[in-house]
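[1] Please find the sequence and the predicted model below.
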Amino acid sequence: MSLAMLLFVLVSGVVWAVDKWYLARRRKQGERQSDEVELFAGLFPVIAVVFLVRSFLFEPFTIPSSSMRPGLEPGDFILVNRFSYGIRVPVLNTVLIETGKPQRGDVMVFRYPVDPKTDFIKRVVGLPGDTVTYRNKQLTVNGKSVTQVALAEGSYVRDNSANLIPVQRFKETTATRSYLVQTVEQAPPVNQDQVLNFPYRDNCQYDDSGFTCKVPAGHYFMMGDNRDDSSDGRYWGFVPDENIVGKATLIWMNIGAFSRIGTSIQ
């Protein structure tokens, strides 16, 4: 998407320059010019502004699945802050100006390592150098369990056969934020048959109770808040820094639930 927009900006910019500095003079002399060229040239300022905003400030993103429930729902339209983790060169995505680093607990949008053309959204649970352990539904980072408090209210989800399954919700707290996660009691902490052969796979050890992974330098470990219904780092590994898109900040639209509009993302 970024490459396509950049190419469109460049092409429309060339047409705009030709129209402004050459064709406009000929129009003043009474020569008739193509309306399509003038219209295309007029798109350049608009497309350039959109490109700059999406590349350096904010980018819209739609929540496509239930992997971030209960905090984010399918159908949520969110704003992604593109400068939270550095001002990056468009397309190449390398950091031009350092403005900050991801923190544990941040909700981050990134390019899916398996298919970089696809954007994913998950929560940062491991930073470069961290040892992340998830066993028996308890998250531990560098040997310290992440604070987890069970909530009293119950909730249900539907399985593939439309049966209602009870889920347990917890409030997890890191050094920087608190957020809700949910689990299904009878689901395993990781489905080992779905684990891919990802880069730095040797940094991880799996067994029936869960896994432990050592996050390599320049990478991050991501998990969904809907712990038992999320394709995340457990299965496809680590997110390199160059795949980072930005930090999720705000729900700006949900056509089916207007009450969610304006909700900040925890």
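    Everything's here; your move.

[2] contacts, neighbours, all on C-alpha from now
    Will do.

[3] Figure out how far stretch 121-132 is from the centre of its chain.
    14 Å (C-alpha atoms, centre = their mean, to the nearest Å).

[4] got a list of contacts for it?
    63, 67-68, 102-110, 139-143, 212-225, 232 (C-alpha atoms under 8 Å, 6 or more residues apart in numbering).

[5] which among those end up buried?
    63, 67-68, 102-110, 139-141, 212-216, 219-225, 232 (16 or more other C-alpha atoms under 10 Å).

[6] can you tell me the helix or strand for M108?
    Element membership for M108, per DSSP states H and E: strand 107-111.

[7] let me fix that: F44
    Assigned by DSSP H and E, F44 falls in helix 35-56.

[8] Show me what that helix is packed against.
    helix 2-18, strand 87-88 (3 or more C-alpha pairs under 8 Å, 6 or more residues apart in numbering; DSSP states H and E).

[9] Would you mind finding the most buried of these?
    Of the helices and strands packed on helix 35-56, the one with the most neighbours on average (mean count of other C-alpha atoms under 10 Å) is strand 87-88, at a mean of 20.

[10] helix or strand right after that strand?
    Heading C-terminal from strand 87-88 (DSSP H and E), you reach strand 95-97.

[11] Which residues belonging to that next one are considered buried?
    Neighbour-count burial for strand 95-97, counted by 16+ other C-alpha under 10 Å, picks out V95.

[12] same check, this time on stretch 107-120
    For stretch 107-120, by 16+ other C-alpha under 10 Å, it's V107, M108, V109, F110, R111, Y112, P113, D119, F120.

[13] The fifth one and F120 touch, don't they?
    Meaning R111. Yes. Here R111 reaches F120: they are 6.1 Å apart, a contact under C-alpha atoms under 8 Å.

[14] what about the closest residue to Q182 other than its chain neighbours, how many residues close to it?
    Distance criterion C-alpha to C-alpha, 6 or more residues apart in numbering; nearest residue to Q182, sequence neighbours excluded, is R169 at 4.2 Å. If you count neighbours by other C-alpha atoms under 10 Å, R169 ends up with 23.

[15] roughly how far out does the helix or strand containing R169 sit from the chain middle?
    Element membership for R169 (DSSP H and E) is strand 164-173. Strand 164-173 sits 22 Å away from the centroid of its parent chain (C-alpha atoms, centre = their mean).

[16] Which positions in it come out as buried?
    Quick answer for strand 164-173 (16+ other C-alpha under 10 Å): V167, Q168, R169, F170, E172, T173.

[17] before we go on, here's another structure to hold up against the first:
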Amino acid sequence: MRRSSRSTQGASADVLPTRFLAGSRNSLQQSQFVLSFRPFLESKRHPTKVGWRCLTYLGKRVPRDGARCHPVVICHREFVPSRLHKLILISRISGCRTEDDGWWRWHTMSPSIESMQEDTMWRKREKKAKKPAVILRIAKHYGWTPGRIVSEILEWAEVILVAGTMAVLIMTFITVRMHVPTDSMFPTINGDRSLLKADSFFVDRVTYYFRNPKPGDIVVFRHEQYIRTKAPVADSAAELAGMVAGEIVTAEQVPAYLGGRAMFTEVAINSYIAALPEGAPVSLRTAQGNSYDLGLKTSEQTLEEFGIRWKVKKIMYVKRLIAVGGQTVQIRGGDIYVDGEKLEGERFDHYYYSDGLGYQYGVEPTLVPEGHYFMLGDNSANSADSRYWGFVPQRDIVGVPYLRVWPLSRIGVM
């Protein structure tokens, strides 16, 4: 790297950064300094930062006689002049630009306190400046520079992708919003088929990551809306019985029947199959009224093992948790008894019916299987709950309601 053989006003060239060509030249007045930008092209350091350091040094070399110092900033014309904009801004350009023998020259005023303040403000603005989208930076990294319209499209695509991903993560692991179409939980939660007056609330999905549901909790869970068959396994008992794809096995209010017993859920159906002794006949009547003779049970534990393939569609329900796995529950005289003890308190201060048509669970002492829950609606006269379709498995638990957001007159923490 070249260094000047002469110095102005006794300035030593050794104190300058070695990456710069700085000092006086025969072709310039002794009150001028020269800063070459060629080392910037060879250096990986930011030219603005490096140039500011050099200009700050030059500003300190003002002659003692008070003469004004005019540093001259020089770079080759192959270096795009617009790249010097930031450096020119902070070094207070005087407006003079010339081109001579392939070099650009900007005559600038010496850096001052004001210019240093401007530099500080510019650095703050630079930090706040909008950065290119990640997808554009990746494209640039691989050598592709899209046009303005394509860049806008890619930026919006990135925003939509990020927003969609965040929404999925939040709804999967943190919270979800729910509307209630029926009055099964009235007066705790109001329902409306039109949803215009129905309560709408957010469900906390995090709480049950740290503790198990307990009796008295209002719980949101997923429950079968319908079970629909797919094409049966080839040469299976289901195919031989004539079952086809698209058969509705159970619907929300219409059960399937196995051995003359109503079944609403996948859990109930498979529990019944598992409890049958070997050699017992298995026949299924679907919600559509079609009957299928599946033969005799051998080692099958689920209905799928007879060759039936199905799709289960679930929707969210909200009920009050009454009993957990291992407890025995019974509804008697409008009250609930768990392990022989009556449940009391404001949360259970409701009349629970046990003599309705189709009630199968809780009418007599009923043992709740491990890993399952027994759910009832507060307005039990108008509630489809565990009395009809049995138990809710742990895997179907969603969370606990925590914030009502509609209607406006009922907004608040639940």
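    Cool, got the structure. Please read these numbers as outputs of a predicted model, since none were measured by experiment.

[18] Tell me the residues of structure 2 aligned with the helix or strand following the strand holding M108 of structure 1.
    Toward the C-terminus, strand 107-111 of structure 1 is succeeded by strand 119-126 as the next helix or strand (DSSP H and E). Across structure 2, the stretch matching strand 119-126 of structure 1 (TM-score structural alignment) is residues 316-323.

[19] swap in stretch 46-55 of structure 1?
    Going by TM-score structural alignment: stretch 46-55 of structure 1 matches residues 163-172.

[20] Tell me roughly how far the matching stretch lies from structure 1 on average.
    Comparison of stretch 163-172 of structure 2 with structure 1 after fitting gives an average deviation of 1.7 Å (mean C-alpha distance after the TM-score superposition for structure 1).

[21] can you tell me how far the spatially most central residue of structure 1 sits from T118 of structure 1?
    Structure 1 has V109 as the residue nearest its centroid, 1.4 Å off, counting by C-alpha atoms, centre = their mean. The gap separating V109 of structure 1 from T118 of structure 1 is 10 Å, by C-alpha to C-alpha, to the nearest Å.

[22] got it, and D19 of structure 1?
    36 Å.

[23] S178 of structure 1 too?
    28 Å.

[24] Then V46 of structure 1?
    Separation of V46 of structure 1 from T118 of structure 1 (C-alpha to C-alpha) stands at 25 Å.

[25] Then F238 of structure 1?
    Distance from F238 of structure 1 to T118 of structure 1, by C-alpha to C-alpha: 15 Å.

[26] After the strand holding R169 of structure 1, heading C-terminal, what element do we hit next?
    Immediately after strand 164-173 of structure 1, counting by DSSP H and E, sits strand 178-183.

[27] got the angle between that following strand and strand 164-173?
    Angle of strand 178-183 of structure 1 versus strand 164-173, following axes from the mean of the first three to the mean of the last three C-alpha atoms, to 10 degrees, is 150 degrees.

[28] what sits up against strand 178-183 of structure 1?
    69-71, 105, 137, 167-173, 225-228, 266.

[29] and if we set it to 6 Å?
    V167, Q168, R169, F170, K171, E172, D225, N226, R227, D228, Q266 (C-alpha atoms under 6 Å, 6 or more residues apart in numbering).

[30] thinking the residue nearest to the centre of structure 1 is in contact with N243, fair?
    No. With contact defined as C-alpha atoms under 6 Å, V109 of structure 1 does not count as touching N243 (9.0 Å).

[31] What is the burial count for L408 of structure 2?
    Residues lying near L408 of structure 2 (other C-alpha under 10 Å) number 10.

[32] Equivalent analysis for E239 of structure 2, please.
    Considering only other C-alpha under 10 Å, E239 of structure 2 is surrounded by 18 other residues.

[33] Read off where the host helix or strand of it ends up in structure 1.
    Per DSSP H and E, E239 of structure 2 falls inside helix 237-240. Helix 237-240 of structure 2 corresponds to no residue of structure 1 when matched by TM-score structural alignment.

[34] just checking, what packs against the helix or strand following that helix?
    Tracing the chain past helix 237-240 of structure 2, the next element assigned as helix or strand by DSSP H and E is strand 248-251. Strand 248-251 of structure 2 makes packing contacts with strand 218-229 when contacts are defined by 3 or more C-alpha pairs under 6 Å, 6 or more residues apart in numbering; DSSP states H and E.

[35] Identify the residue of structure 1 aligned to N270 of structure 2.
    N270 of structure 2 maps onto no residue in structure 1, with residues paired by TM-score structural alignment.

[36] Please work out how many residues are found near N270 of structure 2.
    Residues near N270 of structure 2, counting by other C-alpha under 10 Å: 16.

[37] And R410 of structure 2, by the same measure?
    Counted with other C-alpha under 10 Å, R410 of structure 2 comes out at 14.

[38] ok, now the one 4 residues further on?
    One way to gauge burial is a neighbour count; for M414 of structure 2, by other C-alpha under 10 Å, it gives 14.

[39] Then P45 of structure 1?
    By other C-alpha under 10 Å, the residues close to P45 of structure 1 number 14.

[40] those helices in the stretch 151-266 of structure 1, which residues are they?
    233-236 (DSSP state H, counting those that start in this stretch).

[41] can you give me the strands in it?
    Along the stretch 151-266 of structure 1, the segments classed as strands by DSSP state E, counting those that start in this stretch run 155-158, 164-173, 178-183, 204-207, 210-214, 219-223, 239-240, 244-253.

[42] Ok, which of those comes nearest V190 of structure 1?
    strand 210-214 (5.8 Å; C-alpha to C-alpha).

[43] excluding its backbone neighbours, what's nearest F40 of structure 2?
    Nearest to F40 of structure 2 is P47, by C-alpha to C-alpha, 6+ apart, at 5.6 Å.

[44] Can you tell me what the one you found aligns to in structure 1?
    Under the alignment (TM-score structural alignment), P47 of structure 2 pairs with nothing in structure 1.

[45] P47 of structure 2: neighbouring residues, count only.
    Neighbours of P47 of structure 2 (other C-alpha under 10 Å): 18.

[46] State the distance from it to K60 of structure 2.
    20 Å.

[47] Y388 of structure 2 too?
    Y388 of structure 2 is 90 Å from K60 of structure 2, by C-alpha to C-alpha.
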